[in-house]
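J.: No letters, just coordinates:
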């Protein structure tokens, strides 16, 4: 049961409905195990944390030790990673398939009604099919949260193995158009991020979404904000 979700953390409880057998031969009685301020947002991440919690307890960890470990876990790089010390709230995530794209928007719906701006890097050298599917999921999410969307082929950041082909680019843009999703296109990642950050308001959430083509996104965002004098020291 998810009790509270915000931009930085989640409170949730795992309810044990019947005695849980432990490897030691003992059992854990029914009741709730509560985790406070789990530092990785998103229902998918909470589900993973709950599974890890059960596994640890069954293996012999105390519930207090297991919950403390989750409350102090370090967020994974580019998994709904919140970039710190920024004047604008920026979340960085690797989205490689339609399910992961949809999960991002599910998380957004859970914790915010703030304006959303997205920079999306097309997957390079992965084919038309996956890119078209990702674009459709992206279009649905953009419509749900009325986000602004900037699409890039990361020509300045992707290596040879991750170059976006013309066919992949065209497939993505055509799906977005056919789905009625408004977007802008920038071939370079730096310019796409720069334009998005310059347009962002104080209350906006900026999402850096994409696989290998967005790997340099966080570094570029920090550089742009520093150059524009927008990075905070908090």
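T.: Good, I have the coordinates. Small disclaimer: the values here were computed from a predicted structure and weren't measured. Numbering: from 1, shown residues only.
J.: From here on, just use CA atoms for contacts and neighbour counts.
T.: Fine.
J.: How about the contacts made by residue 192?
T.: Each residue near residue 192 by C-alpha atoms under 8 Å, 6 or more residues apart in numbering is listed here: 119, 150-152, 185-186.
J.: can we see that at 10 Å?
T.: 118-121, 149-154, 184-186, 217 (C-alpha atoms under 10 Å, 6 or more residues apart in numbering).
J.: Name all residues that make contact with the residue most central in space within the chain.
T.: Geometric centre of the chain, nearest residue: residue 80, 3.2 Å, by C-alpha atoms, centre = their mean. The contact partners of residue 80, by C-alpha under 10 Å, 6+ apart, come to 7-8, 40-42, 45, 90-95, 104, 107, 207-209.
J.: excluding its backbone neighbours, what's nearest it?
T.: What sits nearest to residue 80 in space, not counting adjacent residues and going by C-alpha to C-alpha, 6 or more residues apart in numbering, is residue 93, at 4.8 Å.
J.: Pretty sure the one you found sits against residue 208.
T.: Yes. Assessed by C-alpha atoms under 10 Å, residue 93 is found in contact with residue 208 at 6.3 Å.
J.: can you pull out the strands in this protein?
T.: 2-5, 10-16, 20-21, 27-28, 31-38, 81-82, 89-93, 116-121, 148-152, 184-186, 205-209 (DSSP state E).
J.: Put this next to the first one:
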């Protein structure tokens, strides 16, 4: 890298304390297991053994928030440069910013955040720009584990991308709207990550109840999400794309008033209030008053995907040199991320969806129920995520199932597949069940995910629909179905 800085200056930039020699640092930012000579490692916690490993690898500096055991003493003994910061995100944001400048300085940069749909919207943009011939990087994947400032994944991957594929020409970056650990919020996470990227365009998909155990309230959640708009405001230029149908997101246009930024809205088609991008059921997606893509050309027509496609098109249609027929061709052949309303089987219909918050639950059930006769819902309770989100999810299930007669609800704690980070706590299970009981929602609780799946499959007829909902607790479902020869 061209980046070069004294260790003491780097420590000052990230609110850190320097231990060991104050040397010139010029390596790339990365993980300990990927590090090579002169690299700078960022690691949330480290012990004395980790310091020894870094020294032996020839790492020039290690940055951490939590030095354990005798990490500091060993670093000083080995004459090794160690920086301890109270905010690891400061280091990761700096690493991201420097890596973007080094490997993607002229790239078209787009950042996406929101409660639902950010992974699919990001992946859509990645696919479209890749199909259009851009050398495109994205951090999104099926599990959305790279959308945070907890570790230097993006910085490290940008360096690897440059080394193997050349200069980055476009970036579609998914950014977690709220982040933290141990019930401590990483304040202004979205703002910090997007500010480090310095994007040309920002998309905010929506805002609904999630991560309340970290944010503390819905108002705080909205503030964290608004970091995306505040980034565009502070840059005094760029494009802000907002979901018009979400009133809280719509209001964020005010944040960039009196700046040189441009705001685009997407939402439902209304001839009396034409949005920049809008959807008319049965017809297609409009750009202003012109039909841009017919519904028959869309890869999916569920409410989830329509919203995500509109958000992506708001960005794409803002670029004059992109041909409409090329965009439509990319959409027509689009293959979604795993666990995004994926049909695993046709008879009975089995849909696997990463519905992990109230709005996602409602949308998936409303769309999925149309695909079969009787409705079976298998929901994995969210483990170690707090009582609030589990109560909200249970309330969403009550609301969307309460007026139906032909449903079967199966709950699971997925005890056979989750680790300690996703274990359903007794308090979480109690609030979930108490909420359903209060609303007279009938359910069956099966502790094991595999047993819950097989039990449900055995009850369903060929013309029914089974929805597999939930986050980490439902992730192994497709593998378990293959193991039992239920799907190929």
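T.: All right, it came through fine. Note that this is a predicted model, so its numbers are computed, not measured.
J.: Now the TM-score, please.
T.: The TM-score (TM-score structural alignment, normalised by the length of the first structure) is 0.81; 207 aligned residues with a C-alpha RMSD of 2.0 Å.
J.: and the residue nearest to the centre of the first structure, what pairs with it in the second structure?
T.: Aligned by TM-score structural alignment, residue 80 of the first structure pairs with residue 341 of the second structure.
J.: circling back: could you tell me which residues touch both of residue 93 and residue 208 of the first structure?
T.: Contacts common to residue 93 of the first structure and residue 208, judged by C-alpha under 10 Å, 6+ apart, are 78, 80-81, 214-215, 217-218.
J.: neighbours around residue 163 of the second structure, how many?
T.: By other C-alpha atoms under 10 Å, the residues close to residue 163 of the second structure number 11.
J.: Could you measure from it over to residue 156 of the second structure?
T.: 11 Å (C-alpha to C-alpha, to the nearest Å).
J.: Residue 349 of the second structure too?
T.: Separation of residue 349 of the second structure from residue 156 of the second structure (C-alpha to C-alpha) stands at 40 Å.
J.: and if you look at residue 243 of the second structure?
T.: From residue 243 of the second structure to residue 156 of the second structure the distance is 32 Å (C-alpha to C-alpha).
J.: Likewise for residue 458 of the second structure?
T.: Applying C-alpha to C-alpha to residue 458 of the second structure and residue 156 of the second structure gives a distance of 46 Å.
J.: Please apply the same query to residue 108 of the second structure.
T.: 19 Å.
J.: ok, how many other residues are close to the equivalent of residue 117 of the first structure over in the second structure?
T.: Matched by TM-score structural alignment, residue 117 of the first structure corresponds to residue 376 in the second structure. When neighbours are counted by other C-alpha under 10 Å, residue 376 of the second structure registers 25.
J.: Pick out whichever of residue 93 and residue 208 of the first structure has more residues nearby.
T.: With neighbours defined as other C-alpha under 10 Å, residue 93 of the first structure and residue 208 compare such that residue 208 has more, 28 against 24.
J.: Pull the contacting residues for the equivalent of that one over in the second structure.
T.: Aligned by TM-score structural alignment, residue 208 of the first structure pairs with residue 468 of the second structure. With contacts defined as C-alpha under 10 Å, 6+ apart, residue 468 of the second structure is in contact with 339, 341-342, 350-355, 364-365, 376-380, 410, 453, 474-475, 477-478.
J.: Recalculate using a threshold of 8 Å.
T.: Residues counted as contacts of residue 468 of the second structure (C-alpha under 8 Å, 6+ apart) are 350-353, 377-379, 474, 477.
J.: swap in residue 454 of the second structure?
T.: Applying C-alpha under 8 Å, 6+ apart to residue 454 of the second structure gives no contacts.
J.: mind checking which of the strands of the first structure is nearest residue 227 of the first structure?
T.: Nearest to residue 227 of the first structure among these is strand 89-93 (16.6 Å), distances taken as C-alpha to C-alpha.
J.: one step back: higher neighbour count, residue 458 and residue 156 of the second structure?
T.: Neighbours per residue (other C-alpha under 10 Å) separate residue 458 of the second structure from residue 156, with residue 156 holding more: 20 against 8.
J.: do you know how far residue 128 of the first structure is from residue 99 of the first structure?
T.: 17 Å.
J.: who's more crowded, these two?
T.: Comparing residue 128 of the first structure with residue 99 by other C-alpha under 10 Å, the one with more neighbours is residue 128, at 19 against 12.
J.: For the aligned residue in the second structure for residue 136 of the first structure, list the residues it contacts.
T.: Using TM-score structural alignment, the partner of residue 136 of the first structure in the second structure is residue 395. Listed by C-alpha under 8 Å, 6+ apart, the contact partners of residue 395 of the second structure are 358, 435-436.
J.: Next, format the residues you listed as JSON lines and append distance to residue 315 of the second structure and neighbour count.
T.: JSON lines is the format used below for those (distance: C-alpha to C-alpha, whole Å; neighbours: other C-alpha atoms under 10 Å):
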{"residue": "358", "distance to residue 315 of the second structure": "27", "neighbour count": "21"}
{"residue": "435", "distance to residue 315 of the second structure": "41", "neighbour count": "19"}
{"residue": "436", "distance to residue 315 of the second structure": "41", "neighbour count": "21"}
